[in-house]
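A.B. asks: how would this look folded up:
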Amino acid sequence: MSLPSPLSFVAKAPVVPVVVIERLEDAVPLARALVEGGLPLIEVTLRTPVALEALRLIAAEVEGAIAGAGTVINRAQIDATIAAGATFLVSPGTTPELTSAFTEAPIPIMAGCATASEAMRLAELGFEVLKFFPAEASGGAAFLKSIAGPLPHLRFCPTGGIGPANAGDYLALPNVVAVGGSWVVPSDAIRAGDFGKVRELATAASQLKRAAKFG
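C.D. replies: Just a heads-up that it's a prediction; the model follows:
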């Protein structure tokens, strides 16, 4: 099965910011800071009451942003986020029902997995880049390195417990196309309206080197 691929998106930057927006007024300046810092992919997690409207604002108002939705766990959220302007979707895991809904979605999906068997099944269904979550708790970079030999066709965007101290360990692996992380969007900086700090962290993250090849 051929599904829309997220590879052209994740090729643009080594880090996908995982964003939790508590106040709607933070959405646009936060996204602009990330784009200006070189991280155009923005995963707006559906964890707060304003998340959907925040996604809508970013998609409509922030030039250069590639806005997506994270923590997608059911079909209704797929429909709602696409209507809000999401250009990609990310899930923490993938139930059979969610998998079925994802295969019908018109935009790229990074479906979540935590084991080799889950990853193999999703790859068989046509998912090209998988979210490995929770990365550190599920074996970390060592796990992804160990399965690269027997399963070289699988590609991952690991998320969960990743920060500046270990992001390079993941990005050094050829089967890791990008990493997801919240360290570039610290909650204290957002609460203080310090989007300059976000821009600074995004700039540093955008310069991380990765071993994965695209195309």
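
A.B. asks: rest of the way, CA atoms for contacts and neighbours
C.D. replies: Fine.

A.B. asks: I'd like the distance between the residue nearest to His153 when sequence neighbours are not counted and Thr87.
C.D. replies: Nearest non-adjacent residue to His153, counting by CA to CA, 6 or more residues apart in numbering: Asn175, 7.9 Å away. Between Asn175 and Thr87 the distance is 23 Å, computed by CA to CA, to the nearest Å.

A.B. asks: want to put them side by side, so please do this one too:
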Amino acid sequence: MAPSLLDLAPVVPVVVIEDASDAVPLARALVAGGLPAIEVTLRTPVALDAIRAIAGEVPEAVVGAGTVLTPEQVTESVAAGARFLVSPGWTDVLLEAMRASGVPFLPGVSTTSEVVALLERGVREMKFFPAQAAGGTAYLKSLSGPLPQARFCPTGGIGPANAAEYLSLPNVGCVGGTWMLPDDAVAARDWGRIEELARAAAGLRAL
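C.D. replies: Now for the predicted structure:
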């Protein structure tokens, strides 16, 4: 059985790529820093090209697609080389498309009812989004008692100041974030700085 997506690294960088030519050097910097699982969000017109480039030229990266909202995006992402899928929320239609894709997926939840509904459908690994706005570590702690079988990748409002607190929770496998990708470093193509920030993030462990 393949290792869980939640166990690849403590932090999954959430990447918004505006220029497809940045995709490969950015991915190489993240991998060199110890963050192999890279979520490229489908928020820009070049996102699929970026996934394709990373999948083709950075084999040590585990590249995935984020902000997946439709079955069509599921198909396009997997065709481009995405090895996992992440959505901010889910519907039965989207869930079935992700399940049929054959790659690991993390449907997004922010309420207890959504978690129970996914467990009912046989899904145990989920994205908790928007993590801080939806209740943060206190909410996740509350879920661990009645729903210990659910595991989460919290994303949204997480940074170096609070990531370790999330990672200390028994139902959190990893966290997603953007703090190792500051806008000015990406704009300057300062891949060395991004690698350093990635290395610091990869070193985060539970409190």
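
A.B. asks: related to what we said a few turns ago, show me what the residue nearest to His153 of structure 1 lines up with in structure 2.
C.D. replies: Counting by TM-score structural alignment, Asn175 of structure 1 lines up with Asn171 in structure 2.

A.B. asks: now do Ala67 of structure 1
C.D. replies: Aligned partner of Ala67 of structure 1 by TM-score structural alignment: Val63.

A.B. asks: just confirm its match is within a strand.
C.D. replies: Yes: according to DSSP: H, G, I helix; E, B strand; the rest coil, Val63 of structure 2 belongs to a strand.

A.B. asks: before we move on, back to that, of Asn175 and Thr87 of structure 1, who's got more company?
C.D. replies: Asn175 (25 against 22; other CA atoms under 10 Å).

A.B. asks: in structure 2, which spans are helices?
C.D. replies: Secondary structure of structure 2 (DSSP state H): helices located at 23-32, 47-57, 71-80, 92-100, 112-120, 136-144, 163-167, 183-187, 191-202.

A.B. asks: picking that back up, show me what contacts the match of Ala67 of structure 1?
C.D. replies: Pro36, Ala37, Ile38, Glu39, Val40, Ile51, Ile54, Ala55, Gly81, Ala82, Arg83, Phe84 (CA atoms under 8 Å, 6 or more residues apart in numbering).

A.B. asks: and Glu196 of structure 2, how far from Met180 of structure 2?
C.D. replies: For Glu196 of structure 2, the distance to Met180 of structure 2 (CA to CA) stands at 8 Å.

A.B. asks: the two: which is more packed in?
C.D. replies: Between Glu196 of structure 2 and Met180, Met180 has the larger neighbour count (other CA under 10 Å), namely 24 against 17.

A.B. asks: what's the match for the more buried one in structure 1?
C.D. replies: Using TM-score structural alignment, Met180 of structure 2 lines up with Val184 in structure 1.

A.B. asks: in contact with the closest residue to its match other than its chain neighbours, which residues?
C.D. replies: Nearest non-adjacent residue to Val184 of structure 1, counting by CA to CA, 6+ apart: Leu201, 5.2 Å away. Leu201 of structure 1 makes contact with Gly37, Trp183, Val184, Val185 under the criterion CA under 8 Å, 6+ apart.
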